[in-house]
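Colleague: Kindly generate the corresponding structure for this input.
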Amino acid sequence: MKEFIQYLPKVELHLHIEGTLEPELMLALAKRNNIDIPFNSIAEVRDAYNFHNLQSFLDIYFQGADVLIKEQDFFELTWAYLLRCQADNVVHTEIFFDPQAHTQRGICFDTVVNGIHRALIKGTTELGISSKLIMCFLRHLDEESAFKTLAQAQDHQDKIIAVGLDSTELGHPAAKFEQVFKQAIKQGFLTVAHAGEEGPASNIHEALRLLHITRIDHGVRCTDDEELVQQLVSERIPLTVCPLSNIKLKVFERMEQHNIVALLRKGVCVTINSDDPAYFGGYMTDNFLAVNQALPMNKTEIAQFTFNAIAASFISKSEKQRLTIVTQRYLEQNN
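Modeller: All right, here's what the predicted structure looks like:
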């Protein structure tokens, strides 16, 4: 089963590129850019990756982002992630980036997006990994800041396919960003949003109703509302779930308590993703293995996560058909 999971074609839909900043690269960039960080060794950085909730994670997440200064930094960050994708047989990825985490430090929006985009293009040509880029608004900042960020994205609509909403849910409801999402849709962006991770199931309802999102990032609190679960099934609304992240941030105490497999078996379009893998202890294969070890599945069920992710992705209908056929053949040859 481990080998089956390792070589299974995978599609990742919930990945924060800043969350792939491994300690080695963090220290190298800090030295190259002459940035002071409170760590002197890789071991010290890893020791700091012991979080007790989402906010304690976010504190070090934004601290780590301080070392990203030049376009080349964002390129190297993204390229390192794509090499991980290659190792895990991720054939398509849709990555988040947080421009406000950088522009509020004085980094130009163009510097951020151009560095990431350049690596994604190289990933397609040299590694055969297709990709889409999603710009997230930080929900702990105000809507005015989000509008400013949306305006900065106008010149990059050839690179950015969607807008999202991340950072802490608590105290920052979807309603706070209703107008900026309405404007983003008007400008042609697709929409996603984090909801129902640390916040209640009602946050999922609000994100669907007020932000008109096409898929929900996390969404594991949906099981507190059986009517919502039935809506997710009947309307095929995808959830981009991040199992190892959920354990690290204490959404669930143990993987055996996770609801991802139960949701899969109920017919929810649920997917497996790695979220912030440098901080949460695992990329895509690690997440698949962790779920299957705690909640054993058969190969058809495991492959269904990929079929769901293909269906939920922002690629063309023809590309969805191609990846579905590739995955189906893999399943038939190895079942």
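Colleague: okay, CA-based contacts and neighbour counts for the rest of this
Modeller: Will do.
Colleague: where along the stretch 101-250 of the chain do the strands fall?
Modeller: Ranges of strands in the stretch 101-250 of the chain, per DSSP state E, counting those that start in this stretch, are 130-138, 162-166, 190-195, 215-218, 239-241.
Colleague: Compile those strands into JSON lines and extend it with columns for mean neighbour count and distance to Leu120.
Modeller: Shown next, in JSON lines, are the strands of the stretch 101-250 of the chain (neighbours: other C-alpha atoms under 10 Å; distance: least, C-alpha to C-alpha, whole Å):
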{"stretch": "strand 130-138", "mean neighbour count": "23", "distance to Leu120": "7"}
{"stretch": "strand 162-166", "mean neighbour count": "23", "distance to Leu120": "16"}
{"stretch": "strand 190-195", "mean neighbour count": "25", "distance to Leu120": "19"}
{"stretch": "strand 215-218", "mean neighbour count": "26", "distance to Leu120": "22"}
{"stretch": "strand 239-241", "mean neighbour count": "27", "distance to Leu120": "21"}
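Colleague: do you know which of those lies nearest Val112?
Modeller: strand 130-138 (10.9 Å; C-alpha to C-alpha).
Colleague: which residues touch that closest one?
Modeller: With C-alpha atoms under 8 Å, 6 or more residues apart in numbering as the test, strand 130-138 has contacts from 91-100, 117, 120, 123-124, 146, 149, 159-167, 314.
Colleague: Show me how to select, in PyMOL, the buried members of those residues.
Modeller: Per 16 or more other C-alpha atoms under 10 Å, the buried members of the contacts of strand 130-138 correspond to this PyMOL selection:
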select buried, resi 91+92+93+94+95+96+97+98+99+100+117+120+123+146+149+159+160+161+162+163+164+165+166+167+314
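Colleague: To check against the first, give me the structure of this:
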Amino acid sequence: MSGFEHILQNTRAASERADEAFLRALPKTELHLHLEGSLEPELMFELAARNGIQLPYQDVDQIRQAYNFTNLQSFLDIYYQCADVLRTEQDFYDLTWAYLQRCHEEGVVHIEPFFDPQTHTDRGIAMQTVLDGISRALADGHEQLGISSGLILCFLRHLSEEAAFATLEQAIPYLHVFIGVGLDSSELGNPPEKFAKVFAAAAELGLHRVAHAGEEGPIAYIEGALDVLNVERIDHGVRCTDSEAMMTRLAAEGIPLTVCPLSNTRLKVYQHMSEHPILELLQRGLCVTVNADDPAFFGGYLLANYQALADHLGMTRGQAAQLAANSIQASFITVEQKTLLLEKLEQVIVA
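Modeller: All right, here's what the predicted structure looks like:
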């Protein structure tokens, strides 16, 4: 038994249901967050006015009413439409800074957010414009809020691998700005194998690799992400419950899953949070983590996702602490940084 597990098992009230104050106090990392998906309606209207864009919505309430998603694709259709208000470096800065402020309020100490360059470059927005705005905000977040970060560039899987290669080539001058590549957008019909060559090229550049798999897609997509793309984390991955062998493999190999509970219920992967398997996977020894995905669209940032597990699954303090520890261990920070964050986590647990 590790020292951390010993602390969890012997901490006073470890079996009590986690409350909001405890969840907020836990030092947490977020490993599955799309910056474009943190664009709140209020900021969307502000940026639209700044850039002279006419939105197809009359007010904030009308936008929120449109967020009645039935599946991943119905969400993506609105998601890409809303992203059109992002035009200038300041827009990308304001988007990222707003997310960082929310992180600071909720006890998030490290983030590894995604961004979708093709969503913007295909609209004529320069890669430099996107990266300058995001990276400037992340630097300010570290300096002013104490939040460390590592940016992940995602390829849109509904586009071709050739388009992904073009994006990677455009990003090469900015390798110092981001730490890895990912794969997102429409999962069904776009298997991981489609992007085998570009992920191999990213690995040769020394970049970390992650990929969305097993949200709407089948177990085969998780296998492909692991065996063909050689990813280090699976984003979502909840469909692993369809295969006893896959759950056993993920636990044995320590492959982290960046699970997004509120997203899974809003997109009807599960009809209700009470059906979510994250705590069962935690019990089986899988390295599951909690994340917000696209919080402006799915009704909650990281703290709300933790709280939903407490409210609907009866998550205990011990389980919440283990999920927070998993998020630290699954991050791409150094061993030294992980040690420091785990020490902070232990201080919260024993308080």
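Colleague: Please produce JSON lines containing the strands of the stretch 101-250 of the first structure, extended by distance to Lys2 of the first structure.
Modeller: As requested, those are exported to JSON lines (distance: least, C-alpha to C-alpha, whole Å):
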{"stretch": "strand 130-138", "distance to Lys2 of the first structure": "25"}
{"stretch": "strand 162-166", "distance to Lys2 of the first structure": "32"}
{"stretch": "strand 190-195", "distance to Lys2 of the first structure": "30"}
{"stretch": "strand 215-218", "distance to Lys2 of the first structure": "25"}
{"stretch": "strand 239-241", "distance to Lys2 of the first structure": "20"}
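Colleague: With Leu323 of the first structure as the reference, name the closest of those strands.
Modeller: That would be strand 130-138 among the strands of the stretch 101-250 of the first structure, by C-alpha to C-alpha, at 11.0 Å.
Colleague: Have a look at how far, on average, that closest one is from the second structure.
Modeller: In the superposition with the second structure, the average deviation recorded for strand 130-138 of the first structure is 0.3 Å (mean C-alpha distance after the TM-score superposition for the first structure).
Colleague: what about that strand, distance to the chain center?
Modeller: A distance of 9 Å separates the centroid of the chain from that of strand 130-138 of the first structure, by C-alpha atoms, centre = their mean, to the nearest Å.
Colleague: try stretch 254-265 of the second structure
Modeller: Chain-centre distance of stretch 254-265 of the second structure: 8 Å, with C-alpha atoms, centre = their mean.
Colleague: give me the stretch of the first structure that it matches.
Modeller: Per the alignment by TM-score structural alignment, stretch 254-265 of the second structure matches residues 236-247 in the first structure.
Colleague: before we move on, what about stretch 64-72 of the second structure?
Modeller: Going by TM-score structural alignment: stretch 64-72 of the second structure matches residues 46-54.
Colleague: quick one: that stretch to chain centroid distance?
Modeller: Relative to the centre of its chain, stretch 46-54 of the first structure is centred 19 Å away, using C-alpha atoms, centre = their mean.
Colleague: contact partners of that stretch?
Modeller: Applying C-alpha under 8 Å, 6+ apart, the set of residues contacting stretch 46-54 of the first structure is 23, 57, 60, 168, 198, 248-250, 279-280.
Colleague: Can you give me the buried ones in it?
Modeller: Residues of stretch 46-54 of the first structure classed as buried by neighbour count (16+ other C-alpha under 10 Å): 49, 51, 54.
Colleague: Out of these, the closest to Val233 of the first structure would be?
Modeller: Closest approach between the buried residues of stretch 46-54 of the first structure and Val233 of the first structure, by C-alpha to C-alpha: Leu54, at 28.0 Å.
Colleague: where's the closest one relative to Ser130 of the first structure, distance?
Modeller: For Leu54 of the first structure, the distance to Ser130 of the first structure equals 30 Å [C-alpha to C-alpha, to the nearest Å].
Colleague: In the first structure, what sits opposite Asp183 of the second structure in the alignment?
Modeller: For residue 183 of the second structure the amino acid is Leu, not Asp. In the first structure, Leu183 of the second structure lands on Leu165 (TM-score structural alignment).
Colleague: looking at it, its match is touching Val180, isn't it?
Modeller: No - with contact defined as C-alpha atoms under 8 Å, Leu165 of the first structure does not count as touching Val180 (10.8 Å).
Colleague: joint contacts of these two?
Modeller: With C-alpha under 8 Å, 6+ apart applied, the contact sets of Leu165 of the first structure and Val180 do not overlap.
Colleague: mind listing the helices for the stretch 201-350 of the second structure?
Modeller: Ranges of helices in the stretch 201-350 of the second structure, per DSSP state H, counting those that start in this stretch, are 219-227, 244-253, 261-266, 278-283, 295-298, 302-313, 317-329, 335-350.
Colleague: so the last one corresponds to what in the first structure?
Modeller: Correspondence between helix 335-350 of the second structure and the first structure is established over residues 317-332, with TM-score structural alignment as the criterion.
Colleague: got the contact list for the equivalent of Ala119 of the first structure over in the second structure?
Modeller: Here Ala119 of the first structure is matched to Ala137 in the second structure, going by TM-score structural alignment. Residues in contact with Ala137 of the second structure (C-alpha under 8 Å, 6+ apart) are 93-94, 96-97.
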